[in-house]
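*Asks:* Pasted the sequence and its predicted model underneath.
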Amino acid sequence: MKLFRKLREQFIVKLAYINYFKYAIGEIVLVVIGILIALQINNWNEIRKQEIVIQNYYVKISNEIDSLLKLLENNTGYTEYMTKELKYCIDYMESKRIDSNAVYLEKLKLTTDCASQTFFYPVINEFLSQGYLTKVNDKKISKYFENLSYYQQQINVNDEDRTNYCVMQLQPFIQKNINYSDIMLDSGVNPHFDLPDVSTKNGPKTDFQKMQNSIELWNLIYRKIEIERDALVINKSLISTLKKIKKQIEILKIKDDKE
């Protein structure tokens, strides 16, 4: 009987250990599952917050693109006008006329327009720098933003070409051959400021006969046309890219709203 009692006690103790071990394993599993569920819920919340931020960026980017398109289209129109007017100067020189044609001089002034057309994208740059584009699972919009970055670089190159043209080529030629008052872009009194009027044209006269036969001036005008034609290609490509981004943003907004 003592033997049977001892065996029974050992069995009960052993059974208790097994049950306790099972209970402990079960409790650990429940804790792990609870932690995973909590992490998943937190992850869902973070994703949702991120989606709301991205949606807000979509609205601001769309508005920024509208402003940029207006500016780009105005610049493009002016550049097309400038290119056409400079072609008149080429035709005038080709005619071998030697009179100081007032229309020719007005159009020749455009060679001195060296203003850069660098554009700024504060909202878009912030969106990209914060890494939100990597959170958008859309290959099209990623490609469009890549193109946008490329055309921005091309604008910078075009601006640099324009600046170098003015500083290194045009200004030295004007100083040697042209009375600058003949081709000043804006020589009159500024209506908003009390500035002196420097519109009087005195001093040495421009030798128009010499200019008509100047291959240097001919090349300068053609170089200016070349720079502006490059700007037209870049601007029109940029306009197309911005419109694609705006359209794709609208598609993504509708898609996110449905989800």
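*Replies:* Sure, I can see it.

*Asks:* alpha carbons only for contacts and neighbour counts from here, please
*Replies:* OK.

*Asks:* shouldn't Leu238 be in contact with Leu148?
*Replies:* Yes: counting by CA atoms under 8 Å, Leu238 touches Leu148, with 6.7 Å between them.

*Asks:* Compare neighbour counts for these two and give me the winner.
*Replies:* Counting neighbours by other CA atoms under 10 Å for Leu238 and for Leu148 shows that Leu238 has the greater number, 24 against 19.

*Asks:* Would you quantify the distance from that one to Ile12?
*Replies:* 82 Å (CA to CA, to the nearest Å).

*Asks:* Please apply the same query to Ser95.
*Replies:* Taking CA to CA, one finds Ser95 at 119 Å from Ile12.

*Asks:* now swap in Gln212 and tell me
*Replies:* For Gln212, the distance to Ile12 equals 118 Å [CA to CA].

*Asks:* which one of the two has more residues nearby?
*Replies:* Neighbours per residue (other CA under 10 Å) separate Gln212 from Ile12, with Gln212 holding more: 20 against 12.

*Asks:* How many residues are close by the closest residue to Leu242 other than its chain neighbours?
*Replies:* In space, Leu242 comes closest to Ile65 once its chain neighbours are excluded; the distance is 6.4 Å by CA to CA, 6 or more residues apart in numbering. If you count neighbours by other CA under 10 Å, Ile65 ends up with 19.

*Asks:* dropping in the other structure now:
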Amino acid sequence: MIKLFRNIRRKLLTEGNSLRYLKYAIGEIILVVIGILIALQINTWNENRTNKIKETAILRDLHQEFQKNKVKLDSTINYHRSILRATKKVMDLIGEPEATVLKHNPDSLIYLTLDYRDYSPSESVISDLISSGKLNLISSDSLRMLIFEWGSAMEEEEEGYATMDEMSQTMTLPYIAKNGSMKNTDHYGILKENSLSKFGPRNHLLFQEVEFENHMDNQAWGVANYLLKLDKLEIIINDIIKHTNRKTMIQE
């Protein structure tokens, strides 16, 4: 093809027809430009196709990761709701006669108010997206916004857990250790193989103290506050799962 164009130019120059040569030269330039534009269009199409394949893989990985995170989060929420119920039950028993308190196993109830746990989801896919700069491969503005909201919500969750843990470690546990029996309490946890305290039952006596009621109220507040953070995460997780669902992707 190049040889053909060269021969045509040589023939026109030999004939000395400048006007025809100029028209031909302009036409040749136009053909070259068109060829370049077509090549660029093909490259753009290939790049978009490659990016779409990468995006599909990212959405699939996000969907799988957050489905697992949802299972773990639902378990964590239900667990802490049970802690909150136990704490409220303790508060309802405070001030009741000793015989009434003993019917409800106060050692076990107190243990339940203290046995909270942190939520630690998998974030490997999101971390890779942010660190590698692949976040811009996600075409959905809503999904990108949800990913940023997830990061902020996780920071709030960590603050909520830290607040709950600090209140328990610096206030409630020291109070029980001084005025009750930690051994009897821990008997209903991972130290259940240990025998009860030889000093006899003591924790039921705490139910007659207003200071114990204040500590339990703090525990209830800390757990309730933490649950609010977990509920916010649940909303974001459900939205991320919805946006990365294969059927939703096809509809969009």
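*Replies:* It's in. In this text the structure is predicted, and so the values were computed from the model without any measurement.

*Asks:* what's the TM between chain one and chain two?
*Replies:* TM-score for the superposed chains, counting by TM-score structural alignment, normalised by the length of the second structure: 0.79, backed by 236 aligned residues with a CA RMSD of 2.9 Å.

*Asks:* contacting residues around stretch 131-141 of the second structure?
*Replies:* 51-52, 54-55, 58, 128-129, 144 (CA atoms under 8 Å, 6 or more residues apart in numbering).

*Asks:* ok, longest helix in the second structure?
*Replies:* Ranked by number of residues, the top helix in the second structure under DSSP state H is helix 18-93.

*Asks:* Now the element after that helix, going C-ward?
*Replies:* helix 98-102 (DSSP states H and E).

*Asks:* before we move on, the earlier item: so how much does the longest helix of the second structure differ from the first structure once superposed?
*Replies:* In this overlay with the first structure, the average offset of helix 18-93 of the second structure from its partner residues is 1.8 Å by mean CA distance after the TM-score superposition for the first structure.

*Asks:* Give me the packing partners of that helix, helices and strands only.
*Replies:* Here helix 18-93 of the second structure touches helix 2-15, helix 106-114, helix 124-132, helix 210-243, going by 3 or more CA pairs under 8 Å, 6 or more residues apart in numbering; DSSP states H and E.

*Asks:* Can you tell me which of these is most buried?
*Replies:* Of all those, helix 106-114 has the most neighbours on average by mean count of other CA atoms under 10 Å, namely a mean of 21.

*Asks:* equivalent range in the first structure for it?
*Replies:* Aligned using TM-score structural alignment, helix 106-114 of the second structure spans residues 104-112 in the first structure.

*Asks:* Pull the residues that contact the matching stretch.
*Replies:* Here stretch 104-112 of the first structure has contacts from 82, 85-86, 88-89, 92, 166, 170, 182-185, 221, 224, using CA under 8 Å, 6+ apart.

*Asks:* Show me the one in those that has more neighbours than the rest.
*Replies:* In the contacts of stretch 104-112 of the first structure, the most neighbours by other CA under 10 Å go to Lys224, 24 neighbours.

*Asks:* what sits against that one?
*Replies:* When the contact criterion is CA under 8 Å, 6+ apart, the partners of Lys224 of the first structure are 111, 162, 165.

*Asks:* Distance of the first one relative to Thr241 of the first structure?
*Replies:* For Thr111 of the first structure, the distance to Thr241 of the first structure (CA to CA) stands at 29 Å.

*Asks:* and if you look at the second one?
*Replies:* Summarising the geometry, the distance separating Arg162 of the first structure from Thr241 of the first structure, computed by CA to CA, is 23 Å.

*Asks:* Could you do the last one as well?
*Replies:* Between Tyr165 of the first structure and Thr241 of the first structure the distance, using CA to CA, works out to 28 Å.

*Asks:* ok, back up a step: reformat the contacts of stretch 104-112 of the first structure as JSON lines; add distance to Phe4 of the first structure.
*Replies:* Output for these, formatted as JSON lines (distance: CA to CA, whole Å):
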{"residue": "Met82", "distance to Phe4 of the first structure": "113"}
{"residue": "Glu85", "distance to Phe4 of the first structure": "117"}
{"residue": "Leu86", "distance to Phe4 of the first structure": "117"}
{"residue": "Tyr88", "distance to Phe4 of the first structure": "121"}
{"residue": "Cys89", "distance to Phe4 of the first structure": "122"}
{"residue": "Tyr92", "distance to Phe4 of the first structure": "126"}
{"residue": "Cys166", "distance to Phe4 of the first structure": "111"}
{"residue": "Leu170", "distance to Phe4 of the first structure": "116"}
{"residue": "Asp182", "distance to Phe4 of the first structure": "126"}
{"residue": "Ile183", "distance to Phe4 of the first structure": "122"}
{"residue": "Met184", "distance to Phe4 of the first structure": "120"}
{"residue": "Leu185", "distance to Phe4 of the first structure": "118"}
{"residue": "Ile221", "distance to Phe4 of the first structure": "117"}
{"residue": "Lys224", "distance to Phe4 of the first structure": "112"}
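
*Asks:* Just flag the most distant two among these.
*Replies:* Maximum pairwise distance in the contacts of stretch 104-112 of the first structure, criterion CA to CA, is 21.8 Å, between Tyr92 and Cys166.

*Asks:* corresponding residue for Asn156 of the first structure in the second structure?
*Replies:* Under TM-score structural alignment, Asn156 of the first structure pairs with Glu158 in the second structure.

*Asks:* SS state for its match?
*Replies:* helix (DSSP: H, G, I helix; E, B strand; the rest coil).

*Asks:* That'll do, ta.
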